[in-house]
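Peer 1: What follows is a predicted protein model with its sequence.
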Amino acid sequence: MDNFDLNLLRVLDAIQRHAHLGRAAEELGISQPSVSYALKQLREHLGDPLFVKVHHGMEPTPRTRELIPVVQSILGEVRERILTTPGFDAKTARRTFTLAMSDVGEMVFLPTVLNEIAKEAPHIDVRTVSSDPKDLMAALQRSEVDLAVGYFPDLQGGDIFQQRLFRHGFVCLVRSGHPVLKSGLTRKNFQSLPHAVVHAEGRSQEIVEQFLRAKGIERREMLRSPHFLSIPMVIATTDLVVTVPAAVAEVFAQFADIKAVEPPYPMPSFDLKQHWHRSQHHDPGNQWLRSLVLALFGDGENGHAERDATA
């Protein structure tokens, strides 16, 4: 193999099909002497004349007839699997996409994504994972995760592409009938009312906590929980207040009798994005998935995908 030029297989195939050195050379785009020299090399490598001259052209030897199906199979595999850009037909594709999302991200994104996939790609399955930022970077590099959707400030580096979907802010939630719905949530009662504080894997909650600490704003943290799942029922049945991303509040309001109120402070906002690794950038399936997510959640101001600016 070290001394064998695989291009010689193309020459062998062309001579066999045309039974003529000149016509084989014309197809290959090389001179007839080059074809003759290639045939000489093949004969030396394989220890067989391969073709003999007859009155109507070049007659393959038994050894050549034995080799031709193998050669054509190899050339076909190269054309179809290596040189042909793979396509992705959503209607017929069978594949499992792995999405990295926090539990908050699943609430916001997953139902809409699954409904659209069910319509557009009926044989596509979805798996979600939640990983430590360092583990997530490695999983993207190994193509174990196709797309990370949400707030992932730790996903940085020249191998990571990102695309903005929409800008996100925070609101406060209280039960229906809560007294603050009449008077409004003031800075005074924001600090005096009991709060539920979620310390979950969703890094967006850190934005609120950092803002309050920077402003020196204190509140009574009556409940500290690592879970978002219990929050709607807690808020609906108590006088507690919770501060959550606006899209999460919309989801919670579908399942509990709670209301959103504006915070009394100018809370920060942040961008939700989709992230993927350079190794997946040209994959047709990944491109389709990114287009679907962008169409569903993009606010029209996202622009083009770009590599991380910190690289």
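Peer 2: It's in. Numbers count the residues shown, from 1 in each chain.
Peer 1: CA atoms for contacts and neighbours, from now on please.
Peer 2: Will do.
Peer 1: Could you pull out the buried residues of stretch 226-234?
Peer 2: 228, 231-232, 234 (16 or more other C-alpha atoms under 10 Å).
Peer 1: before we move on, what about stretch 117-127?
Peer 2: In terms of neighbour count (16+ other C-alpha under 10 Å), stretch 117-127 has its buried residues at 117, 121, 124.
Peer 1: A further structure is provided below for comparison with the first:
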Amino acid sequence: MRFERFDLNLLVILDTLLEERNVTKASERLHIGQSGASAALKRLREHFGDELLVPVGRRMTLTPLAQTLVEPVREALLQVRAALSRRPAFDPQTEHRRFTLCASDYVTTVLMADVIRHIAEQAPHVSIELRRPPRDFAEVFDRGELDLIVMPEPYLTQFTHPSTPLFRDTHVCLVWSGHPSVGESLTFEQYMALGHVVVRLGEDARAVMFEEWFQPRYGRQRRIECSVDNFSTLPLLVVGTQRVATLHRRLAEHAVRHLPLRMLEVPVDVPPLVETMAWPRHLQNDPAHAWLREQVQMVAARLDHRSIPDGSFTG
């Protein structure tokens, strides 16, 4: 099909070429064969009067014009996809749809597990795929591969997509119930003297997020004796030890119900965490997606909100 002398079928190929920057990889993704992808690239070059992809050493890179096409081409395809999925009316009892949600294991424990149970009751034919945030979550989100993401507010400040705060949480300390030297409270000096169990996020095991906030303010570094790549395992690594963990209050409350642990206030003034929900702008007016967002917000509203001061922390 042509639109103003342009073959619209080439839009999908153009989007893939701009993303992969490799004809062979693009052809594999599109299942059209390398010769077909090369022919399409030739037609695209003729239309735009530009090379679009040029070799630099052993790799291909985008020309300045091609770089300007990345976002509008992707946005156009996402808008088309959203339009094709629209229905005259939305009925959760009869809707057959799959949503892909992205959240940390902490958010899954305190919120998303209840969200998924609630959706199963309200929309029996709607399925949910729940993923942990990938390292390049912003790029994955921009490609339209996620329907909704829940992240700490600071991570979403550069997003150009709509978002709204979901809930707040504070931080507490967890110690083993049989800890020989910790009573009903922790002093700052005790806190600094203890070994700490922490979460390190990301494949590169980058600096602990809490440490990035803590060290500049207090001029000291905690003694980290054990680290893990998820929040849910953190309490388990405190049991039977003389270590301490600092984590979200709601997750700690869940842990003390099941493990021999005690929850204590953090002896430093830690700003609260604000978890925020974001979604693709091309789905803003989609009735099914609007319903999904309403369900997430409804369940989040049931959380036991406490009086939390202004501010946020990205732990």
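Peer 2: In hand now; what should we look at? All of these numbers come straight from a predicted model, not from anything done at the bench.
Peer 1: Can you tell me how far residue 184 of structure 2 is from residue 174 of structure 2?
Peer 2: 11 Å (C-alpha to C-alpha, to the nearest Å).
Peer 1: more crowded one of those two?
Peer 2: Per other C-alpha atoms under 10 Å, whichever of residue 184 of structure 2 and residue 174 has more neighbours is residue 174, with 28 against 8.
Peer 1: That one against residue 239, yeah?
Peer 2: No - contact criterion C-alpha atoms under 8 Å: residue 174 of structure 2 and residue 239 do not qualify, at 9.3 Å.
Peer 1: any residues in contact with both of these two?
Peer 2: Shared contacts of residue 174 of structure 2 and residue 239 (C-alpha atoms under 8 Å, 6 or more residues apart in numbering): residue 261.
Peer 1: Map residue 239 of structure 2 onto structure 1.
Peer 2: Aligned counterpart of residue 239 of structure 2 in structure 1: residue 236 (TM-score structural alignment).
Peer 1: sorry, that was for residue 268 of structure 2
Peer 2: Taking TM-score structural alignment, the alignment pairs residue 268 of structure 2 with residue 265 from structure 1.
Peer 1: where's the residue nearest to that match when sequence neighbours are not counted relative to residue 292 of structure 1, distance?
Peer 2: In space, and not counting its chain neighbours, residue 265 of structure 1 is closest to residue 187: 7.3 Å by C-alpha to C-alpha, 6 or more residues apart in numbering. Distance from residue 187 of structure 1 to residue 292 of structure 1, counting by C-alpha to C-alpha: 41 Å.
Peer 1: What of residue 193 of structure 1?
Peer 2: Using C-alpha to C-alpha, residue 193 of structure 1 is found at 42 Å from residue 292 of structure 1.
Peer 1: Assign residue 119 of structure 2 to helix, strand or coil.
Peer 2: Using DSSP: H, G, I helix; E, B strand; the rest coil, the structure places residue 119 of structure 2 in helix.
Peer 1: on average, how far is the strand or helix carrying residue 273 of structure 1 from the matching bit in structure 2?
Peer 2: Taking DSSP states H and E as the definition, residue 273 of structure 1 sits inside strand 270-277. By mean C-alpha distance after the TM-score superposition for structure 1, the fitted strand 270-277 of structure 1 averages 1.1 Å away from its aligned residues in structure 2.
Peer 1: Who are the packing partners of that strand?
Peer 2: helix 133-141, strand 147-150, strand 160-168 (3 or more C-alpha pairs under 8 Å, 6 or more residues apart in numbering; DSSP states H and E).
Peer 1: Mean neighbour count, the ones you listed: which tops it?
Peer 2: Of all those, strand 147-150 carries the top mean neighbour count, a mean of 25, counting by mean count of other C-alpha atoms under 10 Å.
Peer 1: what's that strand packed up against?
Peer 2: Looks like strand 147-150 of structure 1 contacts strand 95-100, strand 270-277 (3+ C-alpha pairs under 8 Å, 6+ apart).
Peer 1: Kindly reformat those strands as TSV containing mean neighbour count and distance to residue 9 of structure 1.
Peer 2: Supplementary listing: those in TSV, determined by neighbours: other C-alpha atoms under 10 Å; distance: least, C-alpha to C-alpha, whole Å:
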stretch	mean neighbour count	distance to residue 9 of structure 1
strand 95-100	18	35
strand 270-277	22	37
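Peer 1: Kindly reformat the ones you listed as a markdown table containing distance to residue 68 of structure 1.
Peer 2: Below are those laid out as a markdown table (distance: least, C-alpha to C-alpha, whole Å):
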| stretch | distance to residue 68 of structure 1 |
| --- | --- |
| strand 95-100 | 35 |
| strand 270-277 | 41 |
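Peer 1: of those strands, which approaches residue 288 of structure 1 most closely?
Peer 2: Evaluated with C-alpha to C-alpha, these place strand 95-100 nearest to residue 288 of structure 1, the distance being 11.0 Å.
Peer 1: Would you mind listing the outside residues contacting that closest one?
Peer 2: 123-131, 136, 144-149.
Peer 1: Please apply the same query to stretch 113-130 of structure 1.
Peer 2: With C-alpha under 8 Å, 6+ apart as the test, stretch 113-130 of structure 1 has contacts from 90-103, 292-293, 296.
Peer 1: what range in structure 2 matches that stretch?
Peer 2: The aligned range for stretch 113-130 of structure 1 in structure 2 is 115-132, by TM-score structural alignment.
Peer 1: okay, which residue is most central for structure 1?
Peer 2: residue 147 (2.7 Å; C-alpha atoms, centre = their mean).
Peer 1: is it true that that residue touches residue 278?
Peer 2: No - look at residue 147 of structure 1 against residue 278 with C-alpha under 8 Å: they stay out of range, at 11.3 Å.
Peer 1: The match of residue 268 of structure 2 - how many residues pack around it?
Peer 2: 14.
Peer 1: what's the answer for residue 58 of structure 1, then?
Peer 2: Residues near residue 58 of structure 1, counting by other C-alpha under 10 Å, number 18.
Peer 1: Mind telling me what it corresponds to in structure 2?
Peer 2: By TM-score structural alignment, residue 58 of structure 1 lines up with nothing in structure 2.
Peer 1: how close does residue 58 of structure 1 sit to residue 12 of structure 1?
Peer 2: Distance of residue 58 of structure 1 to residue 12 of structure 1, computed by C-alpha to C-alpha: 11 Å.
Peer 1: now the buried residues of stretch 226-234 of structure 1 in JSON lines, with distance to residue 111 of structure 1 and secondary structure?
Peer 2: Shown next, in JSON lines, are those (distance: C-alpha to C-alpha, whole Å; DSSP: H, G, I helix; E, B strand; the rest coil):
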{"residue": "228", "distance to residue 111 of structure 1": "17", "secondary structure": "coil"}
{"residue": "231", "distance to residue 111 of structure 1": "19", "secondary structure": "helix"}
{"residue": "232", "distance to residue 111 of structure 1": "18", "secondary structure": "helix"}
{"residue": "234", "distance to residue 111 of structure 1": "23", "secondary structure": "helix"}
